[in-house]
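Enquirer: sequence first, then the predicted structure, then my questions.
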Amino acid sequence: MSGTSSNSDIIRIYEDKQLAEEYIKYRPGYPPFILKTILQYMEETNAENLNTFDTMIDVDCGSGQATHMFAEHFRSVLGIDISESQIEIAYNSLDLVSCATAAHWLNLPTFERECNRVLKTNGCVAIYTYLLLNIKSSDDNHGNLQSKFFEIVTKFVNDCEGHEKSKLKGYQEIFNEINNTSKKWVSCPDMDKAYNLPSFKKFMATLGEYSTYMISNPSVDPLEQFGDSIKKLVCKDELMDNDVDFKITFGYQMILFRK
């Protein structure tokens, strides 16, 4: 087994064009509740700007999945990808700093310090992510599969030497590490997304640690065992992969705080 990949190795993986395209195609989006809750939080201290705010930055925006939903609510939206060089932001210039499913890559004390530097007074920070909660078989005859599903996903993440703050654990630990006293934890509604087995394997392949692991271990693909385990779990191991369909339940978490 290879040594654990460094964050910098994994970050460079996200520059790959094919991975970026698969990220957009197979990862879930962010439900309207996320945007609605962020805007309501901002409006609590910015009553004069209920419809449009000035400037925001989306940190580690990747393919821009989350960035686009803010466009009509801000006069200027800047997305910075995790693989880009640091962009200098003026002091006290931003209404919002957003970070979607990337806070586990950040040095949190540095991130907090930078947010305090660039945000206007009462400017807001929104950190949010999603978790893999459950799998639902299309024929709905196999009971609650959550516990076994979690075991299968955990094994895959561990086999790929996945990040300790992966989508399995969520951001409660990150919330605890944030020092800002205005911090607020928001539990969001779950969302189901339909997959067949090949498309769900493509989703799991967008895990940066998986791509890095395969570079070091090209002869051992943990996705193969993962796929076989999912087929057995939903009792469709006799079917062709394309005919194995199910829904994945994603849970969303959000952290809000302000300057």
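Expert: Nice, thanks for sending it over.

Enquirer: all contacts plus neighbour counts: C-alpha atoms, from now on.
Expert: OK.

Enquirer: let me know whether Phe226 touches Asn158 as I believe.
Expert: No - contact criterion C-alpha atoms under 8 Å: Phe226 and Asn158 do not qualify, at 11.6 Å.

Enquirer: please enumerate the strands of the protein.
Expert: Listed in chain order, the strands of the chain (DSSP state E) span 53-59, 74-80, 94-100, 119-137, 184-187, 191-196, 245-258.

Enquirer: in addition, the following structure is provided for comparison:
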Amino acid sequence: MATQMFEGRGHAAVYQKYRFAPGKELQQTILTYLQEKRANLAELVVDVGCGSGQGTRFLAEHFKKVVGTDISEAQIQEAREAPSLPNVSYLVCPAEELPFEDASVDVLTSFTAAHWFDIEKFMREVNRVVKPGGCVVISTYTVDMSLRYGNCSEKLTKIFRESWDLLLKYSHNRIKLVLEDYKDIFEALPFPDKKRITDIFDKIPMTVAGVVGYLESASPYQAFMKNDPKAAKSLLQETEKRMLETMGVSSCETPVEFWVRHVCVLGCKGQ
């Protein structure tokens, strides 16, 4: 059974506002791999667990037809309302029951979502829908993020990680898959031709408000909110206040660099 964590319209709206698209290094890793495997001319790309469509929109810039799928109607509604290219469409469906014909998908992707799926059932669907010679791209960013701003990068990162560590106490056990760099997901992929890259680093342009918003969009924060709304809101306010004081600025729109590490599982189905 897939784990549903992003169902509410409010959470979906926060997710759309603060979650970021795949960074340049991750994009380059994916596009280079697909070129090597001659999947860069793909007719149909399916982005599973697409959320509010950040990864789906990146794919639409490079492929003929892209379909984003997600189990959450609220997330798909957000994705449909966002500006996107005309070759993108969205469907509400579980990752474990994809409405595509056998061997009909050229490239199947999933960005920061696969740890919520029933991995065994999802991999059976992957094997069913991907064409012989087709490719799979499954990635996530990890929790060891860092912040850079002037000469206070170390202090800023410490503030962010203290807040993040507090939130992780409320994290679902599925986050274990992320903490272990998608090792189990890599092993479950049923294609012998596969690899896992664990050291892709991307600089994401952010603001102080964006960093705090990212924390708000995370599933552990949503669990914290349900448990203790006052403490959860206070954590965000305190994080923002500490960041601004450390940076010596007053505007939460002040830009910072948000560095993330991606893990990427890549595979190609045999002919």
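Expert: That came through, no problem. A quick note: this is a predicted structure, and the numbers were derived from the prediction, not measured.

Enquirer: nearest to Arg12 of structure 1, of the strands of structure 1?
Expert: In terms of C-alpha to C-alpha, the element of those nearest to Arg12 of structure 1 is strand 74-80, at 14.3 Å.

Enquirer: quick one: that closest one to structure 2 mean distance?
Expert: With the two structures superposed, strand 74-80 of structure 1 lies on average 1.4 Å from its match in structure 2, counting by mean C-alpha distance after the TM-score superposition for structure 1.

Enquirer: run a quick neighbour tally on whichever residue in structure 2 pairs up with Gln40 of structure 1.
Expert: Aligned by TM-score structural alignment, Gln40 of structure 1 pairs with Thr32 of structure 2. If you count neighbours by other C-alpha atoms under 10 Å, Thr32 of structure 2 ends up with 14.

Enquirer: now Thr32 of structure 2: how far from Thr112 of structure 2?
Expert: 20 Å (C-alpha to C-alpha, to the nearest Å).

Enquirer: what does Arg128 of structure 2 give?
Expert: Distance from Arg128 of structure 2 to Thr112 of structure 2, counting by C-alpha to C-alpha: 22 Å.

Enquirer: these two - which one has more neighbours?
Expert: The neighbour count for Arg128 of structure 2 versus Thr112, taken as other C-alpha under 10 Å, is higher for Thr112 (21 against 17).

Enquirer: not counting sequence-adjacent ones, nearest residue to that one?
Expert: Residue nearest to Thr112 of structure 2 in three dimensions, not counting chain neighbours: Thr140, with 4.1 Å by C-alpha to C-alpha, 6 or more residues apart in numbering.

Enquirer: which residue in structure 1 occupies the aligned position of that neighbour?
Expert: Using TM-score structural alignment, Thr140 of structure 2 pairs with Thr129 in structure 1.

Enquirer: what's the neighbour count on its match?
Expert: Using other C-alpha under 10 Å: Thr129 of structure 1 sits among 22 other residues.

Enquirer: I'd assumed Trp116 was in contact with the residue nearest to Thr112 of structure 2.
Expert: No - using C-alpha under 8 Å, Thr140 of structure 2 makes no contact with Trp116, being 11.4 Å away.

Enquirer: before we move on, the earlier item: just say which of the strands of structure 1 is most tucked in.
Expert: Counting by mean count of other C-alpha atoms under 10 Å, strand 94-100 has the highest mean neighbour count of the strands of structure 1, with a mean of 23.

Enquirer: between the strands of structure 1, which one is closest to Ala66 of structure 1.
Expert: Proximity to Ala66 of structure 1 (C-alpha to C-alpha) singles out strand 94-100 among the strands of structure 1, at 6.7 Å.

Enquirer: mean distance, that closest one to its aligned residues in structure 2?
Expert: Relative to structure 2, strand 94-100 of structure 1 is 0.5 Å off (mean C-alpha distance after the TM-score superposition for structure 1).

Enquirer: so that strand matches what in structure 2?
Expert: By TM-score structural alignment, strand 94-100 of structure 1 lines up with residues 105-111 in structure 2.
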